[in-house]
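> the sequence isn't on hand, but the structure is:
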C-alpha cells in the first residue's frame, strides 16, 4: 500500500497543479457531480443509433455504417468490471484478446495474432492519437493506460480501414474515444482490491469561464503475478501509475481541446536479470474544430508523444513522435458528402541492444509518413449509398502506397442494412523488418517491402424486432508479400527477413443482443476463421506458415446483464476459445461475473470474479519467454462519485 500511495501522489501532483493553476475552476453543479445512477436502460433501437465516427471519419449512426463495427459503450465497460484497456477489449466479439502474462497481451482481428506477441495488422488510436510503435508496427499494451470510467466508447472495426486510417489498418481499427470534460464534472474515486490486483483511480472535473470545462485524473495499480504451469508464482507482477488532464472550451463555431498524460511502470525484479524492466513516457494533444456558417466541419489535431522502455535483458528503446492531421468534412452538395484531409508523422527512435542480444542497425532512425485522402459518399438512391475512398501515403521505407476502398450500402427497410466492400490495405515495414541484426543468426531485411491485402466483405445489420438486434459479416482476404524468415546460404545461417509468403483467409463474424424482458439483456458473439497460407516457390522459411499467426478457428461469447432489483445488478460473461496450434494451447472456456449494488446514486459496491472455472489456464504462448498461465481472481470494487 505504501508503494500504491507513493506512485499515485507522484503521478497526480504535477498534472493536478498545472491544470488547477491554469483553470481556476468553479465548483461543479450539484446535479451533475458524480452521479452513478444506472445508465444501462437504453433500448436496442437507441443503441443502434449511437453516433460513431471511425467508419467514415464523420458522425453517423451505428445502424447505417457499412462495415463490421462493434461499439463498446462506457456502460458495457462498467458492467463488465474490466480494469484495463486490453480487458475491456474482450467485450468486442470481433477481436482475439489473449493474455500472455501479468502485463503482456496479444490482440488481433481476423487472424495473425503473432506468437511473439508482436501482432502488427491493427491500427489503434486513443482520441485520434495513433499508438502503434514503428519498432514492429504493433502496440505495447502495457503502456496504454486509460481511465475506463472516462471512456465514452470504443469503436472496433474488423476489416481494412486504410483509405481513412492509413497503413497498418490492415485487419482492423480500434478507436478509443474519451468523454468530453463537460461530461465528467465533479469527483470520482474508484478503488479495487482483490486476490491479485489493487488499483485506485481518482478524477475531478470542473468548469472555467463561460464555455470551459476540465478534468484531471490519476491512476495507480499493482498487477499480481501470473502462474507457472506447476502453479508457482510467475515473478512477473508489475506496478503502473498514470496521470493526465483534458480541457475543452469554445462554442458552436470554434471548439478547442488540450489533453495530456504521463505514465511510468516497473516489473518485479528478476534474480540474475541485467536490468529492471521499466516503462514510461507521456503525450500532449491539441485539437481545433471549426464549423463554418455555410456548413461542413474543419478539424486540425496535433500531438507529441515520447515513450521509453528497458527490458530485463538490458535492451533499451525510446521513441519520439510528432504528428499533425487535418480534415475537412464538406457540407453535403446534392447527393455527395465528401471528406478530405491529410497528415504528417515523424518518428525518432533509438534502440540499444545489450550483451549477446539482437540489435538494430542503425541504432537510431528517423522515419516520416505523409498522406492525403478523399472519400465521397454518393446517394445513388434514398436507400442506396456508394462510398469511394482513396488514401495516398508516402513512407520512408517503400515510398508511395495507395489505399483504395469501395463500399455499397442498401437499406431495404428502416431497420436493416446490407453492405459490401472491396478494399486494399498494406502493412509497411517496421524497424524489426528492415534493421534487426543478430550476428551469425539474423542479417536484417534490406529488401523487405510492404505486406499487402485485398479484402472482400459483405454484411447485414438490422433489428428484426424491437427486442432483437443482429450483425453478421463475412470476409475473404487475399494476402501477398507476408513476412518470412529465410535461409539464403547453404550454411542456413544467417537468416534474412523477406516477403516470401502469401495466402487467403476467410471467415464469419456475428453478434446479437436480445432484450429478454425489462431489466434482462443477453448479448452473444461468434466468429470463425480459416487460413490457407503457403510459401512462395523456392522459399526457405525456417519457421513455416504457422509462425505468421497463432489464431483460434472459432470464438464464442455470451453475456447476461440482469437488474435483480432497481439497485442490484448481476452480470455474467462466458467465453469459449478454440485451441491454438503453434505453439500449442488447449481450448478453454472461462466465466466472469459481477454483482453490484448501487447504495446511492453516488456510491456503488461490487464483487468481481474473473476466470472462475479454472484455478489457472493458458491463453497464449510467446515462444521466446517461459509459459505463463492466468489465475482465477476475485476483486472488490468501490466507486464513489462526489
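On my side now, so go ahead. The structure presented is a predicted model; accordingly, all values stated were derived computationally and were not measured. Numbering: from 1, shown residues only.

> every contact and neighbour count from this point should use C-alpha atoms.
OK.

> scan this protein for its longest helix.
helix 2-23 (DSSP state H).

> use this one as the comparison:
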C-alpha cells in the first residue's frame, strides 16, 4: 500500500486516474494535485475557488450561494457532467438535476489533505457522469489531526467563517470531529445571503497489520436566498434550505504481497425545502414547494493484483440504487428510482522500461439507461526518467438524471382543477456520449525545479440532453393552456479542441510560481446553437499564482486570473472578459503554546465586476477578511 510520503514525493503518487496507485508520469491522463498547504495559501473559501488552480476549470454559479467550477464548458448549472468524489465517495445528488455542487460544498477546507483532479473524461474508471473531469477530494487521515484546532474569519460582505476540530487516538484507532460554518452575502445586487453549517466525523482503525478501516459520517446544511426579484413571476425572492448527509465505511486488506482487497459501502441523502409563491399571470398567486428528497446507496468491491514487475490489474464490481421523491417534481409517482450494476477493470502493462500501456473498461447495466460500455486506451512513453509523452482515447457517457427520465412538474391553481405543467419527461431520452482524444506531455527539470504538464485534446460530444421547448407536448385535461410542458430529448452535438498546460517553478526554497493556461475552440453542429452562442466557454484563460515565503515567518500569495469572454447560459447573458486578483498576507507564530497563523486576504483587488448574469447586474465584489487559526 502507498504511504502518505508517496503522495508528496518529487513525482507524486496518484490514485484517481485508474484507481491504481501510480506515479504522476505513469498515470493514463493529465492530472493536477493540490495539497493542503496550497489550499490554505490560496485564500480560497470554497472548493470551487480552489479549482481555479487547475487549468481548464472555470468558476461560476448562478448566485453567490451556489459556487460551481466546470471543466472546459459549463453545460448545466449543477455540475452533473463533472464527477466529484470525497474520499472516493461520489457526491452526485439523485433528487434534482444530477447535482454535484451541493456535495462539493460538503467538506471543510482545513480537513482536506489534497485534491487530485483528472483533467479529462474518465468513465472507464468511474462510469456514468465522469465526463468532463474527475475531482477527488481526499481528507486528512485522523491520525494526522490528533489534538485541537480552531479558526475564525471575519470581513467584508458579511463574511464570518468558523471552524473547530478535535482529534483523539492511538496507534490502532483515531477519531476526528470537525464542525464549521460559513456566512456571506454573495454577489452584489443578488438575493443570495448564505449560511452553510457542517459537522463531520472520521475514524481510522487498524484492527490488524493487514487491515485498515475508515468510517466517515457527516451532514451539511445550507440556508440561502434565491430568486431574481421580489416581483419575478417564476422565481421571486425566497429562502432555500438544503441538507446533505452521508455515511461511509471503507475496509482495505492486504491479502498478501501481491493482492489487496477493498470494500466500500456508502449512503447519501440530499433534501431540499424550497417553498415560494409564483404568479403565472398577474391575477393568480400559486404556492409551490419545489422541495425534493433523494437517496443513494452504493456498494463496491475491488481487488488489485500485481502479477509481475511488468503487469498488474485492478478489477471491481459494484451496485448503486438512486431514488427520489417530490410532490411537485415527480407528481403522483411517489418514489422514483433507478439502479445500476457495474463491472470495471484496469490493466497496466509495462511493455519495456520506456513504454507503458494502460487499458480500462467500465460496463454498466442501468435500469433506465440500459447497458453501456466506456473503454480507455492510453500509451505512456517514458522517453527519459524526466520526460513522458502520453497518447490515448477515451469514451465516456452521462446517464440522464431521474428528473430527465421521470420528471413531471405540476402545480395546481388554488380552488380549481387546472394545473401548470412546465416539464413532463417521456423517458425516451438516451445517454450522452463523449469521445476524448489527447496527446499529453509531462516534463521535469529537477535541477531547475520546473515541471510542465501539457494536454492537447479533441473532445467530441453527441446526444446532448436538452429540453424540447414544448414541441412534443400533449395537453392533459386541466392543463393550463398557455404553458407547454417541455420534454427532455437528445438534440445537440459539439466539438471542443484545445491546448492546456500547467507550469510550476520552485525558483528558490522560498519562492514558487504557477502558470496555468487553456486555449480552446468550441463548435456546435447545429447552426442555431452556434448563432445563439449557447453555452460558450472562454477561448482563453490564464491563472498565475505566486507563493512567497518572507523573513520572520511572513508569507504572501498572489493569484491573478484572466478569463476570456464567454456565456454560462445563453447569448443574452454574454460576459465580457474578466480578471481577478487575490492577495493573501500571513504570518505564523507561537501564542501561549499554540501554533498560530494570522492572515489578511483580499479577493478581487481590482474591484467589482459583472459576473454570471450581466442582465441582472450581478457583480462579484471586492472583499477582504481576516483569519486567525490556532492549532495544538
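Looks like it came in fine. Only a predicted model underlies this, so the values are computations on that prediction, with no experimental measurement involved.

> in the helix or strand just after the longest helix of the first structure, what counts as buried?
Sequence-wise, the next helix or strand downstream of helix 2-23 of the first structure (DSSP states H and E) is helix 44-48. Neighbour counts over helix 44-48 of the first structure (16 or more other C-alpha atoms under 10 Å) mark 44, 45, 47, 48 as buried.

> and helix 44-48 of the first structure, how far out from the chain middle?
The chain centre lies 23 Å from the centre of helix 44-48 of the first structure; the measure is C-alpha atoms, centre = their mean, to the nearest Å.

> for that helix, name the packing helices and strands.
With contacts defined as 3 or more C-alpha pairs under 8 Å, 6 or more residues apart in numbering; DSSP states H and E, helix 44-48 of the first structure has no helix or strand neighbours.

> in the longest helix of the first structure, which residues are buried?
Quick answer for helix 2-23 of the first structure (16+ other C-alpha under 10 Å): 4, 7, 8, 9, 11, 12, 15, 16, 19, 23.

> can you lay out the residues you listed as CSV showing distance to residue 457 of the first structure?
CSV is the format used below for the buried residues of helix 2-23 of the first structure (distance: C-alpha to C-alpha, whole Å):
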residue, distance to residue 457 of the first structure
4, 48
7, 47
8, 46
9, 49
11, 45
12, 46
15, 45
16, 47
19, 46
23, 48
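
> CSV for the buried residues of helix 44-48 of the first structure, including distance to residue 467 of the first structure?
Shown next, in CSV, are those (distance: C-alpha to C-alpha, whole Å):
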residue, distance to residue 467 of the first structure
44, 7
45, 9
47, 12
48, 12
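
> which residues in the stretch 451-600 of the second structure form strands?
Along the stretch 451-600 of the second structure, the stretches classed as strands by DSSP state E, counting those that start in this stretch are 465-467, 488-490, 494-508, 511-524, 540-550, 554-563, 578-591, 594-603.

> and these: which comes nearest residue 357 of the second structure?
strand 494-508 (22.9 Å; C-alpha to C-alpha).

> any idea how far residue 118 of the second structure is from residue 51 of the second structure?
12 Å (C-alpha to C-alpha, to the nearest Å).

> those two: who's more crowded?
More neighbours surround residue 118 than the other of residue 51 of the second structure and residue 118, with 27 against 24 (other C-alpha atoms under 10 Å).

> list the contacts for that one?
16, 17, 29, 30, 31, 32, 133, 134, 135 (C-alpha atoms under 8 Å, 6 or more residues apart in numbering).

> with residue 242 of the first structure instead?
Per C-alpha under 8 Å, 6+ apart, neighbours of residue 242 of the first structure: 8, 11, 12, 145, 218, 219, 220, 261, 262, 263, 264.

> equivalent analysis for residue 442 of the second structure, please.
Residue 442 of the second structure touches 25, 386, 387, 388, 389, 451, 452, 453, 454, counting by C-alpha under 8 Å, 6+ apart.

> swap in 7 Å and give it another go.
The contact partners of residue 442 of the second structure, by C-alpha atoms under 7 Å, 6 or more residues apart in numbering, come to 25, 387, 388, 389, 452, 453, 454.

> need the strands of the stretch 451-600 of the second structure in a markdown table with distance to residue 122 of the second structure and mean neighbour count, can you?
Converted to a markdown table, the strands of the stretch 451-600 of the second structure look like this (distance: least, C-alpha to C-alpha, whole Å; neighbours: other C-alpha atoms under 10 Å):
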| stretch | distance to residue 122 of the second structure | mean neighbour count |
| --- | --- | --- |
| strand 465-467 | 19 | 19 |
| strand 488-490 | 22 | 22 |
| strand 494-508 | 17 | 18 |
| strand 511-524 | 20 | 19 |
| strand 540-550 | 23 | 20 |
| strand 554-563 | 26 | 20 |
| strand 578-591 | 30 | 18 |
| strand 594-603 | 33 | 19 |
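
> residue 303 of the second structure: which of the ones you listed is closest?
Nearest to residue 303 of the second structure, of the strands of the stretch 451-600 of the second structure and by C-alpha to C-alpha, is strand 494-508 at 33.2 Å.

> mean deviation of the closest one from the first structure?
On superposition with the first structure, the mean distance recorded for strand 494-508 of the second structure (mean C-alpha distance after the TM-score superposition for the first structure) is 1.2 Å.

> what about the closest residue to residue 305 of the second structure other than its chain neighbours, how many residues close to it?
Residue nearest to residue 305 of the second structure in three dimensions, not counting chain neighbours: residue 259, with 4.6 Å by C-alpha to C-alpha, 6 or more residues apart in numbering. For residue 259 of the second structure, the neighbour count with other C-alpha under 10 Å is 16.

> OK, contacts around the equivalent of residue 259 of the second structure over in the first structure?
Counting by TM-score structural alignment, residue 259 of the second structure lines up with residue 296 in the first structure. Neighbouring residues of residue 296 of the first structure by C-alpha under 7 Å, 6+ apart: 329, 330, 331.

> now the buried members of those.
329, 330.

> give the residue farthest from the middle of the first structure.
residue 490 (42.8 Å; C-alpha atoms, centre = their mean).

> got the contact list for that one?
Per C-alpha under 7 Å, 6+ apart, neighbours of residue 490 of the first structure: none.

> helix or strand: which one has the residue nearest to residue 258 of the second structure when sequence neighbours are not counted?
Nearest residue to residue 258 of the second structure, sequence neighbours excluded (C-alpha to C-alpha, 6+ apart): residue 306, at 4.9 Å. Applying DSSP H and E as the criterion places residue 306 of the second structure in strand 292-308.

> residue range for that strand in the first structure?
Going by TM-score structural alignment: strand 292-308 of the second structure matches residues 317-333.

> element containing the counterpart of residue 452 of the first structure in the second structure, please.
When the second structure is aligned by TM-score structural alignment, residue 452 of the first structure is paired with residue 433. Take DSSP H and E as the rule and residue 433 of the second structure turns out to sit in strand 432-445.
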